[in-house]
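Engineer: Take this sequence and fold it.
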Amino acid sequence: MCHHEPQCPPAHAVDHEAACMVAFHPEQGWGLLCNGVVVFEDTGELMPDGRSVPIHKAMPAYGQAA
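Structural biologist: So this is what the prediction gives:
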């Protein structure tokens, strides 16, 4: 799916989040990476095979800057 040089990491790679974003919908809170992974603003993910990845990064506490 990726046409970048060098190619972005595939969806199954540990660093798959480093792939380029090809579609971004901030009003809906999600973006599509060129490796087929859908990333959500809360850090959850939807993999190309349909598996979901739960929120996996610490979010700042209420009232604290990011």
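Engineer: okay, CA-based contacts and neighbour counts for the rest of this
Structural biologist: Will do.
Engineer: Please enumerate the strands of this structure.
Structural biologist: 21-25, 30-33, 38-40, 45-46, 52-53 (DSSP state E).
Engineer: Now render these as JSON lines, adding distance to Met1 and mean neighbour count.
Structural biologist: Shown next, in JSON lines, are the strands of the chain (distance: least, CA to CA, whole Å; neighbours: other CA atoms under 10 Å):
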{"stretch": "strand 21-25", "distance to Met1": "11", "mean neighbour count": "13"}
{"stretch": "strand 30-33", "distance to Met1": "10", "mean neighbour count": "19"}
{"stretch": "strand 38-40", "distance to Met1": "14", "mean neighbour count": "20"}
{"stretch": "strand 45-46", "distance to Met1": "16", "mean neighbour count": "19"}
{"stretch": "strand 52-53", "distance to Met1": "20", "mean neighbour count": "12"}
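Engineer: And this one, please, so the two structures can be compared:
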Amino acid sequence: MCNHQPHCPSAYASDRASAHVTVSHPEQGWSLLCNGVILFDDTGLLMPDSTVMTPHRGLVAA
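Structural biologist: Here you go, the predicted structure:
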């Protein structure tokens, strides 16, 4: 799906969320990345094979 250079990471690479945004719908809370991943505002992901990855958030200091 990625037509630019350098190519974006694949949907199954650990840095998949760093791919370029091809479609953005901030009013709905999601963006489609050029590797086929749908990235949600809460950091959850929908993979091209319909696998769901739950949101990942950093640790909060007390």
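Engineer: Could you export the strands of the first structure as a markdown table, including distance to Ala11 of the first structure?
Structural biologist: A markdown table is the format used below for the strands of the first structure (distance: least, CA to CA, whole Å):
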| stretch | distance to Ala11 of the first structure |
| --- | --- |
| strand 21-25 | 13 |
| strand 30-33 | 9 |
| strand 38-40 | 10 |
| strand 45-46 | 10 |
| strand 52-53 | 12 |
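Engineer: So which of those is nearest Cys8 of the first structure?
Structural biologist: Closest of these to Cys8 of the first structure is strand 30-33, at 9.3 Å (criterion: CA to CA).
Engineer: distance from the closest one to the second structure after superposition?
Structural biologist: Here the mean offset of strand 30-33 of the first structure against the second structure after fitting is 0.2 Å, by mean CA distance after the TM-score superposition for the first structure.
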